[in-house]
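> Pasting a predicted model and its sequence here:
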Amino acid sequence: MRTRLWHVVAALVAGLMTMPQTACGGDSQSRSDSFTVGLLLPSRSVPRWEHSDKPLIEKRLKELCPRCTVEYANAENDADRQRQQLTSMITKGVKVLILDAADARALRSSIVDAHRADVPVVAYDRLAEGPVSGYVSFDGGQVGRLQGEALLKAMGAQTKSSQVVMLNGDPTSPNAAWFRKGALSVLAGKVRIGRSYDIQGWSTDDANAQMSAAVAALGPDRIGGILAANDAIAAGAISALKRAGVRPLPPVTGQDADLDAVRRILQGEQYMTVYKPFRAEADAAAAMAVALGRGDDPRSVTTTTTDSPTTSRIPSVLLTPKAVTAGTVEQTLVKDGVYSIDQICTRAIRPACEKAGLTR
């Protein structure tokens, strides 16, 4: 995999804004600048898809290609539904697809169909199998490493005497294995993994059930930390721990910087989350989709290449995630405009915000 500096992408994305066009309006408008982009996201169970990724991608596409339109669909964690949605978009004549696969392997045949129909596919956040034309995500290994490092720091001296429960992501997502591998690269040999579960659909309810099983198997006093793959899973784990009467709560990791998770972090229920700057991811995907829709080489807006189980050297952008704890909410999430202090600090958690120095 070859890597260039991220600022190249920023410059190229900016370049798309000023690229000579046949015109943004008027009789001379080129057909290549009035196409439809299909956007397929995997679920509503993870808040970021609807609240962050969708509006950010739509906004950036409109900025880069004012006459382009967006056809949107959400799979609701159903790979069959997403296959139908993808087929429908091809039938309707979309020029390019941005796809976050509900099941990376199950969507492979649909991506082959898109390729045969000359509809390029940009794999978004998760690397789907099949002949995708581009890939935009975050370094999943680094996500796992940030979680593992934070957990070790929070556990402190308890790493020798207690156990970690790993609540991994959905096994149908290639990211889940990537996160787990990154976390284990930090945790292996330093803590004992008492239990490890795969959480179907990244479901809060499944995480709750598996955490309850871990408490029953290991005992409430022998769990020193929870490696939760994302914030929805963390929510289920914390609920189970509370119901079992575990006090104090062991440190719990997360990912996605969901608003409820940020509030849990400030209240001391969740130790950390991993923030993946969604705007940069959305910008890169939009830039790649517009380039492909115009018939340009996607490598003009990528920084590296990635190999999937089916395709080698996919033009890619892999961005850098950031760890967020109670002490860094302001300089990360608030600074980047993800949330305002007013959004985070409801009346119920205002004392916790003040304790963390998060005040207007």
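All right, it came through fine. Numbers count the residues shown, from 1 in each chain.

> C-alpha from now on. contacts and neighbour counts both.
OK.

> show me where the protein has strands.
Applying DSSP state E to the chain gives strands spanning 36-41, 69-74, 96-99, 121-124, 134-138, 163-168, 192-198, 223-228, 273-275, 304-306, 314-319, 322-324.

> Let me have those in TSV, extended by distance to Glu63 and mean neighbour count.
Output for those, formatted as TSV (distance: least, C-alpha to C-alpha, whole Å; neighbours: other C-alpha atoms under 10 Å):
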stretch	distance to Glu63	mean neighbour count
strand 36-41	13	24
strand 69-74	11	17
strand 96-99	17	28
strand 121-124	18	27
strand 134-138	19	26
strand 163-168	37	24
strand 192-198	39	17
strand 223-228	36	27
strand 273-275	25	25
strand 304-306	25	18
strand 314-319	20	24
strand 322-324	27	21
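
> of all these, which lies closest to Trp6?
strand 314-319 (8.0 Å; C-alpha to C-alpha).

> Summarise which helices and strands the closest one is packed against.
Helices and strands touching strand 314-319, by 3 or more C-alpha pairs under 8 Å, 6 or more residues apart in numbering; DSSP states H and E, are strand 134-138, helix 278-293, strand 304-306.

> Which among the ones you listed is found nearest to Ala10?
That would be helix 278-293 among the helices and strands packed on strand 314-319, by C-alpha to C-alpha, at 8.5 Å.

> Would you tell me which of the helices and strands packed on strand 314-319 gets closest to Gln267?
helix 278-293 (24.4 Å).

> try it against this one:
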Amino acid sequence: MNAMMRRALIGTAVVSMALSMAACGKAGGSSSSSSSASSPDSGTIGLLLPENSSSVRYESFDKPLIEAKVKALCPNCTVKYNNANGDAATQKQQFDTMVAQGVKVIMLDAVNANGTASWITDAAKKGVKVVAYDRLAAGPVAGYVSFDNEKVGELQGQALIDALNANGGNAKNDDIVMINGDDNDPNAGQFKAGAHKVLDTGVKKIVYEQSGQWQPTVASQKIGAAITALGKNGFQGVYSANDGMAAAIITALKAAGINVPVGGQDAAPDAIQRILSGDQAYTIYKAYKPEAEGAATIAVDLLHGLDVTGTATSVTNDGGTNVPSLLLTPVVVTKANVKDTVIADGMYKVSDICTAQYADACKAAGLE
């Protein structure tokens, strides 16, 4: 899929969401023809993000994009922000504090999405609306914005097969290692399921599979255990659920003198550099701007009392409730399409990626 087609798909999804909201009032603001015309033009929206160690995306992209969109839709609104640094108990304290402070709309990217039901239920009884961001949190959430996570896994699996098939290879003859995300994260389970759909029949065998818990140090330990158990020639590729773990895996493989395809997810800047230099085979690009702006739009509309149940898509949560949802389309990034994806979309400037160390690799990829 080229960059223009991808932007068209993402744009259609966001426009569809906005149009469906507009049926109940102006998206992102009050409506002169709606009972919400008296809605406040100010207020506070909570933003709780999960961590900042294994992925740079939350502080570098999600937070500033959400804050900018909220400000554009509601100039007098403020965003109250906290990051849980990977600790579920800390995030619950942050959530409870926001509820106690009277915050009525909270955007939540849960550290442990399976453990949020009781506190979201209690908050809902107090009139607090929760927008599940990136992960579908358990409990009565008012909306959900993410990507088609099983599709992400399918793309990861196919990209690894493509890398194994490159230069005359045959993935059907190859064994691979899988280092998955945190078992407590429903997204990780969806990535894993999607990858297995492709890999179970696309490679010879998955000879070692463990959770890396979204932690680079854990992923490094797991790949070390795989090398010890299988030997240097015991596998021909590695599936890594994200780029942070992929970086650690690649470092461990290099130290052991092993050179096999490794892929990730998140299109982190260092992952793009590794792809250009040939150290990493691929990543998955999930355009943060439409995800962040879609969630911010829902949050502002909920703050203004607007109905968001008319979104084009819904998913069923753990309680059997259909949650209004916006699910966006992920894209595989390889050396061949860096220029047409993360650069063309403005996620990174060439100068961000093409530092002196990667100048030759960038030049070979047409990035100058």
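Arrived safely. The model shown is predicted, which means the values in this text are computed figures rather than measured ones.

> re earlier: closest one to Arg243 of structure 1 among the strands of structure 1?
The nearest among these, by C-alpha to C-alpha, is strand 223-228 at 14.9 Å.

> Reformat the strands of structure 1 into CSV and put distance to Ile57 of structure 1 next to each item.
Below are those laid out as CSV (distance: least, C-alpha to C-alpha, whole Å):
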stretch, distance to Ile57 of structure 1
strand 36-41, 9
strand 69-74, 9
strand 96-99, 9
strand 121-124, 11
strand 134-138, 12
strand 163-168, 27
strand 192-198, 30
strand 223-228, 27
strand 273-275, 18
strand 304-306, 21
strand 314-319, 15
strand 322-324, 21
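
> What separation is there between Val238 of structure 2 and Gly224 of structure 2?
12 Å (C-alpha to C-alpha, to the nearest Å).

> for Met107 of structure 2, that is, sorry about that
In terms of C-alpha to C-alpha, Met107 of structure 2 sits 37 Å off from Gly224 of structure 2.

> Please name the residues that touch the spatially most central residue of structure 1.
Residue closest to the mean C-alpha point of structure 1, counted by C-alpha atoms, centre = their mean, is Asp125 at 5.6 Å. Residues in contact with Asp125 of structure 1 (C-alpha atoms under 8 Å, 6 or more residues apart in numbering) are 100, 135-138.

> same question, Thr172 of structure 1
Taking C-alpha under 8 Å, 6+ apart as the test, what Thr172 of structure 1 contacts is 102-105.

> Could you narrow these to those that are also in contact in structure 2?
Contacts from the contacts of Thr172 of structure 1 that recur in structure 2, judged by both residues aligned by TM-score structural alignment, their matches' C-alpha atoms under 8 Å, are 103-105.

> what's the counterpart of Lys151 of structure 2 in structure 1?
Superposed on structure 1 with TM-score structural alignment, Lys151 of structure 2 falls opposite Gln142.

> ditto for Ile250 of structure 2
For Ile250 of structure 2, the aligned residue in structure 1 is Ile238 (criterion: TM-score structural alignment).

> Tally up the residues packed near that match, please.
Around Ile238 of structure 1 sit 26 other residues, with neighbours defined as other C-alpha atoms under 10 Å.

> How about the contacts made by it?
Ile238 of structure 1 neighbours (C-alpha under 8 Å, 6+ apart): 208, 249, 252, 269-270.

> ok, so what distance separates it from Gly144 of structure 1?
Ile238 of structure 1 is 19 Å from Gly144 of structure 1, where distance means C-alpha to C-alpha.

> What span of structure 1 is stretch 272-291 of structure 2 aligned with?
Mapping stretch 272-291 of structure 2 onto structure 1 (TM-score structural alignment) gives residues 262-281.

> ok, back up a step: among the kept ones among the contacts of Thr172 of structure 1, name the buried ones.
The neighbour-count test (16 or more other C-alpha atoms under 10 Å) marks 103-105 as buried among the kept ones among the contacts of Thr172 of structure 1.

> just checking, Val186 of structure 1 touches Glu149?
Yes. Counting by C-alpha atoms under 8 Å, Glu149 is a contact partner of Val186 of structure 1 at 6.5 Å.

> More neighbours: which of these two?
The neighbour count for Val186 of structure 1 versus Glu149, taken as other C-alpha under 10 Å, is higher for Val186 (19 against 15).

> Tell me the counterpart of Val99 of structure 2 in structure 1.
By TM-score structural alignment, Val99 of structure 2 lines up with Ile90.

> Quick one: residues contacting the closest residue in space to that match that isn't next to it in sequence.
Distances taken as C-alpha to C-alpha, 6 or more residues apart in numbering place Ala114 nearest to Ile90 of structure 1, at 6.9 Å, with adjacent residues excluded. By C-alpha under 8 Å, 6+ apart, Ala114 of structure 1 lies in contact with 87, 90, 120-121.

> Tabulate the residues you listed (a markdown table), appending distance to Ala356 of structure 1.
A markdown table is the format used below for these (distance: C-alpha to C-alpha, whole Å):
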| residue | distance to Ala356 of structure 1 |
| --- | --- |
| Thr87 | 49 |
| Ile90 | 50 |
| Pro120 | 46 |
| Val121 | 43 |
